[in-house]
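S.K.: my questions concern the predicted model and sequence given below.
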Amino acid sequence: MSTVDELLAADRTLLLVDDDKTFLTRLERAMQKRGFDVRIADTVAGGLAAVSEAPPAYAVVDLRLEDGNGLDVVAALHQKRGDARAVVLTGYGNIATAVTAVKLGAVDYLSKPADAEDVINALLATGNKPPEPPENPMSADRVRWEHIQRVYELCDRNVSETARRLNMHRRTLQRILAKRAPK
């Protein structure tokens, strides 16, 4: 085990940044049970303040927050503490964002919903060995639904524009949007 790994093993400080309060509370409890000293924030501003006050050894940051982009928190953490390990969570994942997250210092990029075990495996993976794949990855239907939701949000919730960009009939899109997310 390297010196950096030893330091991180001793320092179990963790910052959780997510605007989904229910998810944030659940993940906070789960991580505390696993021995982490957890601080939480529900905005980019709160995450940046926590990083500047006392940079944690670990961070789990949602990509899209109400007041901005969670990658700003990852970048600030990497500047303050180069050895910190950050994981980015998102329900709106794409390859370009994942690459940007890694370039800014994130060690992994997980799609929501992620459970505590997936997060811990990503945070504590060492060396060049990637973390184990998730036990229950998202289904193809869920990935499709997430993509449609992402484009819908990027089109400012305009159904006609979203349907045009997805090359889909407007009524078909309306039916998809009216349904619950698949598992």
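M.R.: Noted; the coordinates are in hand. Please read all numbers here as calculations on a predicted model, not as lab measurements.
S.K.: all contacts plus neighbour counts: C-alpha atoms, from now on.
M.R.: Noted.
S.K.: neighbours of residue 26, how many?
M.R.: The tally of other residues near residue 26 (other C-alpha atoms under 10 Å) stands at 12.
S.K.: and the contacts of the helix or strand harbouring it?
M.R.: Using DSSP states H and E, residue 26 maps to helix 21-33. Here helix 21-33 makes contact (C-alpha atoms under 8 Å, 6 or more residues apart in numbering) with 16, 17, 18, 38, 39, 40, 42, 115, 116.
S.K.: flag every buried residue along that helix.
M.R.: Neighbour counts over helix 21-33 (16 or more other C-alpha atoms under 10 Å) mark 24, 27, 28, 31 as buried.
S.K.: again with stretch 48-55
M.R.: Buried residues in stretch 48-55 (16+ other C-alpha under 10 Å): 48, 50, 51, 55.
S.K.: and the first one, what does it touch?
M.R.: Right, residue 48. By C-alpha under 8 Å, 6+ apart, the neighbours of residue 48 are 72, 73, 76.
S.K.: dropping in the other structure now:
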Amino acid sequence: MAAERLLLIVEDDEAFARTLRRSFERRGYAVLGAASLEAVSGLLQEARPSHAVVDLKLGKESGLAVVRYLHERDPDLLIVVLTGFASIATAVEAIKLGACNYLVKPANTDDIEAAFGGESLPEPAEAPMTARATSIKTLEMERIHEVLAETGFNISETARRLGMHRRTLARKLAKRWVP
């Protein structure tokens, strides 16, 4: 298998990761899987992927920490962030940390491959912009993710800067919120 087709999938949802793996393998990629930053660092001891798909929320971890780690290890690695919790702040932060694109779930293999910059794929359809009021919860989570990134994903320091108890912040991060 050519080295330029090695894909790393960082996803804590086993069923979704398995589906992505099979789909990319049918397209000729060799695929590695991980569910946490620790697992990613172990895999990178033995392999050097050319592409990565990273979920924004990995259990209690932030996928942004994984993006930062991957980009620091290999600036040429093409990283696409997938999320069910889209926000402008996390999209901007993901790009700043080294992701080449940011997609909202559900995204299929065609969308992800196009996000890597596949030349043979058609242009993705333009989604119409809608005027939608931003909820307080969405704004709160955007601010939390922004401060998390500023503090290097240090929960205690983030809680201090936000003026909340560390356990309160941990509970907010553990919730599955929908914007």
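M.R.: Alright, I've got the coordinates. No experiment lies behind these values; they were computed from the predicted model shown.
S.K.: can you calculate the TM-score here?
M.R.: Once superposed, chain against chain, the TM-score is 0.66 (TM-score structural alignment, normalised by the length of the second structure); 139 aligned residues with a C-alpha RMSD of 3.1 Å.
S.K.: related to what we said a few turns ago, which ones among the buried residues of stretch 48-55 of the first structure lie within strands?
M.R.: In strands, judged by DSSP state E, none of the buried residues of stretch 48-55 of the first structure are found.
S.K.: which of those residues lies closest to residue 175 of the first structure?
M.R.: Nearest to residue 175 of the first structure out of the buried residues of stretch 48-55 of the first structure is residue 48 (C-alpha to C-alpha; 39.6 Å).
S.K.: report all helices and strands that the helix ranked longest in the second structure contacts.
M.R.: Assignment by DSSP state H gives helix 136-150 as the longest helix of the second structure. Counting contacts by 3 or more C-alpha pairs under 8 Å, 6 or more residues apart in numbering; DSSP states H and E, helix 136-150 of the second structure is packed against helix 88-97, helix 155-162.
S.K.: equivalent range in the first structure for the first one?
M.R.: Structural correspondence for helix 88-97 of the second structure: residues 95-104 of the first structure, per TM-score structural alignment.
S.K.: other residues contacting the matching stretch?
M.R.: 71, 74, 75, 78, 88, 108, 109.
S.K.: and those residues, which is closest to residue 3 of the first structure?
M.R.: residue 78 (17.9 Å).
S.K.: quick check: chain neighbours aside, which residue is closest to whatever residue of the second structure lines up with that closest one?
M.R.: The criterion is TM-score structural alignment: under it, residue 78 of the first structure has residue 71 as its aligned partner in the second structure. Closest residue to residue 71 of the second structure apart from its sequence neighbours, by C-alpha to C-alpha, 6 or more residues apart in numbering: residue 98 at 5.4 Å.
S.K.: now do the contacts for the one you found.
M.R.: Contacts of residue 98 of the second structure (C-alpha under 8 Å, 6+ apart): 67, 68, 71, 75, 79.
S.K.: 10 Å instead?
M.R.: Residues in contact with residue 98 of the second structure, defined by C-alpha atoms under 10 Å, 6 or more residues apart in numbering, are 64, 67-72, 74-80.
S.K.: tabulate the buried residues of helix 21-33 of the first structure (JSON lines), appending distance to residue 145 of the first structure.
M.R.: Formatted as JSON lines, the buried residues of helix 21-33 of the first structure follow (distance: C-alpha to C-alpha, whole Å):
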{"residue": "24", "distance to residue 145 of the first structure": "23"}
{"residue": "27", "distance to residue 145 of the first structure": "24"}
{"residue": "28", "distance to residue 145 of the first structure": "27"}
{"residue": "31", "distance to residue 145 of the first structure": "29"}
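S.K.: and of the residues you listed, the nearest to residue 150 of the first structure?
M.R.: residue 24 (21.1 Å).
S.K.: tell me where the first structure has helices.
M.R.: Using DSSP H, helices in the first structure cover 3-10, 21-33, 44-53, 71-80, 95-103, 116-124, 140-154, 159-165, 170-178.
S.K.: among those helices, which is nearest residue 131 of the first structure?
M.R.: Of these, nearest to residue 131 of the first structure by C-alpha to C-alpha is helix 116-124, at 5.6 Å.
S.K.: and for the closest one, what's in contact with it?
M.R.: Here helix 116-124 of the first structure has contacts from 5, 8-9, 26-31, 34, 57-60, 84-89, 106-111, 130-136, using C-alpha under 10 Å, 6+ apart.
S.K.: now the buried members of those residues.
M.R.: By 16+ other C-alpha under 10 Å, these give 8, 27-28, 31, 57-60, 84-89, 106-111, 131 as buried.
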